[in-house]
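A.B. asks: using only what follows, build the 3D model:
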Amino acid sequence: MLRYQIVPVTPFQQNCTLFWCDETLEGAIVDPGGDAELIKAAVKQNNVNITKVLLTHAHIDHAGATKSIANFFDVKVEGPHKEDQFWIDLIPMQKERFGFSHAEAFTTNRWLDQGDKVHFGNVELDVYFCPGHTPGHVVFVDKETKLAQVGDVLFKGSIGRTDFPRGDHPTLIKSIRENLFPLGDDIQFIPGHGPMSTFGNERRSNPYVADGVA
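C.D. replies: From the prediction side, this is the model:
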């Protein structure tokens, strides 16, 4: 069964997430944006054997430490969708703009798309392509425990920004309403920033995507 620990990293307090299988202790690091030593400490504390790095998207606060973490654990990188390659190419520019001294460009080993699956131990995560915040954003869902890591697509009471290059508001709304909400009100999600919520709570009360919002 899937277990997790949220590790807030970077000055943006991005929710890097440590996922692992409680039967095999094999796991994955989702969105290692920075503060690599904090991430390594969480891995050690939980005695997890890291087998891969997973990325929801390639903004620097989610992907800045990808290369150093993947190299340290000697693992491959899976995700995001190929449409985020241009954000990976822009990491040097993002680094200068936001002052992320640790950030490095990297090469992903496997692009992800709608319907793909990722595995570690006995855990299987379903991949959902949810563009809008970035053109290559993906979401990871564990249907057994009804838990999702949604990156910057959806937040408790809010949604992802779409004013960055190649962001698109109508596409983001469509991703949430047509790709995530049908998975069920009882799906609990870890957002890229801030507290957890459920799809049901957001369908009822989120001012941007609740049922009945035009």
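A.B. asks: hey, let's count contacts and neighbours off CA atoms from now on
C.D. replies: Noted.
A.B. asks: how much space separates the closest residue to residue 171 other than its chain neighbours from residue 71?
C.D. replies: Distances taken as CA to CA, 6 or more residues apart in numbering put residue 132 closest to residue 171, at 4.9 Å, once the chain neighbours are dropped. Applying CA to CA, to the nearest Å, the value for residue 132 to residue 71 is 30 Å.
A.B. asks: more neighbours: which of the two?
C.D. replies: Neighbour count, other CA atoms under 10 Å: between residue 132 and residue 71, residue 132 has more, with 26 against 11.
A.B. asks: specify the local secondary structure of residue 72.
C.D. replies: Secondary structure, DSSP: H, G, I helix; E, B strand; the rest coil: residue 72 is helix.
A.B. asks: ok, it - how many residues close by?
C.D. replies: 11.
A.B. asks: how near is it to residue 156?
C.D. replies: Per CA to CA, residue 72 is found 33 Å from residue 156.
A.B. asks: can you tell me the SS state at residue 40?
C.D. replies: The three-state label given to residue 40 by three-state DSSP is helix.
A.B. asks: show me where the protein has its strands.
C.D. replies: Assigned by DSSP state E, the chain shows strands spanning 2-9, 14-21, 26-30, 49-54, 76-78, 117-120, 123-129, 138-142, 147-151, 154-155, 158-159, 188-191, 197-198.
A.B. asks: run this one through as well so I can compare:
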Amino acid sequence: MNYHILPVTAFQQNCTLFWCERTRRAAIIDPGGEPAQLLALIAELKLQPEHILLTHGHLDHVGASVALATALALPITGPHHDDAFLLETLPMQSQMFGFSPVAAFAPARWLNHGDTLTFGDVQLEVLHCPGHTPGHVVFVNTQSQLAQVGDVLFRGAIGRTDLPRGNHRQLLDSIRHFLLPLGDDFRFIPGHGAMSTIGHERRTNPFLASKP
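C.D. replies: Alright, predicted model coming up:
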């Protein structure tokens, strides 16, 4: 599996393209904005997107989803249903953060822990990792030892839990129960900022130093 990260919007959210090298079939993860730029990149890479996948319902991760779904005739998949309240309040979120208006929507499919998604020869496993939001999910490709973790874990930090329905204890439990067991060599792409590995965060991330 190959990948490309394109930071979008003023929040520099990492929209990520995953694709099968043999077939060029692809998944678009967290298209937070700038759909024209994303469409141009997809054309440049000669990809054939099959999925628009969402880790969670915050505006900076979902803002261009409907525009891309319409342009590419694709379904929107994810996050977990517990983030429905965030997708329903997108008009309020866009007004609050000074974005162009974004209409509320519901995905074609909600995701649950243990679900799998395929494109070409690639399979992604879904992990439900609540805490930053109640319905946050993570997308894992075991073969490439690579995950898109959204706003659960960052290089040297963890996701915020001071936003509506965030839960700090739950976030730490998600990281310890589902992300750390992936193994130290596992690389991850966070929702913002630089990539890291599980091992690097296990050793150096101050938020993971305390005992459960």
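A.B. asks: re the thing from before, can you lay out the strands of the first structure as TSV showing distance to residue 209 of the first structure and mean neighbour count?
C.D. replies: Shown next, in TSV, are the strands of the first structure (distance: least, CA to CA, whole Å; neighbours: other CA atoms under 10 Å):
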stretch	distance to residue 209 of the first structure	mean neighbour count
strand 2-9	25	18
strand 14-21	22	25
strand 26-30	25	25
strand 49-54	26	22
strand 76-78	29	21
strand 117-120	27	16
strand 123-129	18	20
strand 138-142	17	24
strand 147-151	15	24
strand 154-155	9	26
strand 158-159	8	18
strand 188-191	15	23
strand 197-198	13	19
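A.B. asks: tell me which of those strands lies nearest to residue 204 of the first structure.
C.D. replies: When those are compared by CA to CA, strand 197-198 sits nearest residue 204 of the first structure, at 10.1 Å.
A.B. asks: by contact count, what packs against that closest one?
C.D. replies: On a contact count with 3 or more CA pairs under 8 Å, 6 or more residues apart in numbering; DSSP states H and E, strand 197-198 of the first structure meets strand 188-191.
A.B. asks: what's the strand it packs on packed up against?
C.D. replies: By 3+ CA pairs under 8 Å, 6+ apart, strand 188-191 of the first structure packs against strand 147-151, strand 197-198.
A.B. asks: and the longest one, how far from the second structure on average?
C.D. replies: Just to be clear, that refers to strand 147-151 of the first structure. The superposed strand 147-151 of the first structure is, by mean CA distance after the TM-score superposition for the first structure, a mean 0.2 Å from where its aligned residues fall in the second structure.
A.B. asks: contacts for that strand?
C.D. replies: Contacts with strand 147-151 of the first structure, where a contact means CA atoms under 8 Å, 6 or more residues apart in numbering, come from 56-57, 138-142, 187-193.
A.B. asks: run the angle between that strand and strand 138-142 for me.
C.D. replies: Inter-element angle recorded for strand 147-151 of the first structure and strand 138-142: 170 degrees (by axes from the mean of the first three to the mean of the last three CA atoms, to 10 degrees).
A.B. asks: against the second structure, where does strand 147-151 of the first structure fall?
C.D. replies: Alignment of strand 147-151 of the first structure against the second structure: residues 146-150, by TM-score structural alignment.
A.B. asks: buried set for stretch 191-204 of the second structure?
C.D. replies: If you call a residue buried by 16 or more other CA atoms under 10 Å, then stretch 191-204 of the second structure has these buried ones: 191-192, 196-199, 201-202.
A.B. asks: sorry, slip of the keys, the one I care about is stretch 24-42 of the second structure.
C.D. replies: Buried residues in stretch 24-42 of the second structure (16+ other CA under 10 Å): 24-33, 35, 38, 42.
A.B. asks: I'd say the residue nearest to residue 171 of the first structure and residue 163 touch.
C.D. replies: No: between residue 132 of the first structure and residue 163 there is no contact under CA atoms under 8 Å: 9.9 Å.
A.B. asks: find residues that contact each of those two.
C.D. replies: Residues touching both residue 132 of the first structure and residue 163 (CA under 8 Å, 6+ apart): none.
A.B. asks: neighbouring contacts of stretch 171-187 of the second structure?
C.D. replies: By CA under 8 Å, 6+ apart, stretch 171-187 of the second structure touches 127, 129-132, 145-147, 152-153, 159, 161, 195-200, 202, 208, 212.
A.B. asks: find the nearest non-adjacent residue to residue 194 of the second structure, please.
C.D. replies: Leaving out its chain neighbours, the residue that sits closest to residue 194 of the second structure by CA to CA, 6+ apart is residue 155, at 6.6 Å.
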